[in-house]
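**Student:** fold the following.
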Amino acid sequence: MLVLRSDLVDAIVAHARRDFPVESCGQLVGPETGEHPERYVPMTNADEVASDFAFAPAEDIRLERELDAAGERRMLVVHSHTRLPRRPVAHTGLPEAYPSPKDVAQMEWTPDQHWLIVGLATADAEPEVRSYHLADGEVVEDELAVVESYMFSHTGSDDVPDRA
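**Tutor:** Here you go, the predicted model:
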């Protein structure tokens, strides 16, 4: 299960709304040895086509250097999908927030990374937030839990703290 803090998801969705109808993009990053992302780094979409994304190379290299210096790593690639005439409407039965063939090709470069996609039909539409990774070359959707804090994310809603 992929667990993300709600403030990170809120920042990602706000970025997607700001950049709409162009796809937004960014990275969720966290400690080199940690299991949860701690911050969202919005990035510039350098792609010339509104229904695709590409990280600006200089910005991507600068981020990599900053992460190395801070002992952090990239944990999730983030981008939005917007419905434009170029993107086929979900007649395939797949959700809008599903990796495109180009996304899948890029996922193959870093198969250990998860990809978070925000589907937006309009800038003010209800966002569809989903995460995916590759397993044996196949796209697999992650079970996604959005929590207020990572501190108790491993407990269920019926758990209560022990009292001394």
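**Student:** CA atoms for contacts and neighbours, from now on please.
**Tutor:** Will do.
**Student:** for residue 71, see how far away residue 9 is.
**Tutor:** Computed as Cα to Cα, to the nearest Å, the residue 9 to residue 71 distance reads 23 Å.
**Student:** please enumerate the helices of this protein.
**Tutor:** 6-19, 57-70, 101-107 (DSSP state H).
**Student:** residue 80 is nearest to which of those helices?
**Tutor:** Of all the helices of the chain, the one in closest proximity to residue 80, counting by Cα to Cα, is helix 6-19 (6.0 Å).
**Student:** I'd like the structure of this one too, to check against the first:
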Amino acid sequence: MLTLTQALYDRIVEHARQDHPDEACGVVAGPAGTGRPERFIPMLNAARSPTFYEFDSKDLLKLYREMDDRDEEPVIVYHSHTATEAYPSRTDVTYANEPNAHYVLVSTADKDGLGEFQFRSYSIVDGVITEEEVQVVEAY
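**Tutor:** Just a heads-up that it's a prediction; the model follows:
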């Protein structure tokens, strides 16, 4: 189960809606070993695409060095789908290389009247997708 604060939930959704019609992406880091998402880090979609996201390799390297310096790890890796449901694509599964992270997908298809808003979380390990319950709390 993914537990996150209302403030983090709102920031992820806001970023997804703000970058629409392109996919948004980012990370929420937390203290290593806790599984607690704390620090919201919106990233630039280097692909600038409505159907694909890609972290800029230099930005990603900088982020991982910063997390190492702060004794953090990526607790949530998030991105949006702009015209489809919030379910990992084959490409998403291929890029899922953090076995302990929660992969959050936000569908912004509702923004264009194409579907219902969705915020969903998954565990993706060795190509296996498992949907997780999402619990939103006011504070930890």
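**Student:** out of the helices of the first structure, nearest to residue 79 of the first structure?
**Tutor:** For residue 79 of the first structure, the closest of those is helix 6-19, at 7.7 Å, according to Cα to Cα.
**Student:** what are the ranges of the strands in the first structure?
**Tutor:** In the first structure, the segments counted as strands under DSSP state E are 2-5, 25-31, 39-43, 72-82, 114-120, 128-135, 138-141, 144-147.
**Student:** what number of residues lie near residue 150 of the first structure?
**Tutor:** Using other Cα atoms under 10 Å, the number of residues around residue 150 of the first structure comes to 15.
**Student:** settle it for me: which of residue 9 and residue 71 of the first structure has more neighbours?
**Tutor:** Taking other Cα under 10 Å, residue 9 of the first structure and residue 71 do not tie; residue 9 has more neighbours (18 against 12).
**Student:** what's the closest non-adjacent residue to that one?
**Tutor:** Counting by Cα to Cα, 6 or more residues apart in numbering, the nearest residue to residue 9 of the first structure once its immediate chain neighbours are dropped is residue 146, at 7.7 Å.
**Student:** show me what that neighbour lines up with in the second structure.
**Tutor:** Matched to the second structure by TM-score structural alignment, residue 146 of the first structure sits across from residue 136.
**Student:** residues in contact with its match?
**Tutor:** 3-6, 9 (Cα atoms under 8 Å, 6 or more residues apart in numbering).
**Student:** so who does the residue positioned nearest the centre of the first structure touch?
**Tutor:** Nearest to the geometric centre of the first structure sits residue 116, at 2.5 Å (Cα atoms, centre = their mean). Listed by Cα under 8 Å, 6+ apart, the contact set of residue 116 of the first structure reads 76-79, 129-132.
**Student:** between the residues you listed, identify the one with the most neighbours.
**Tutor:** Result: residue 79 is most packed of those (other Cα under 10 Å), 28 neighbours.
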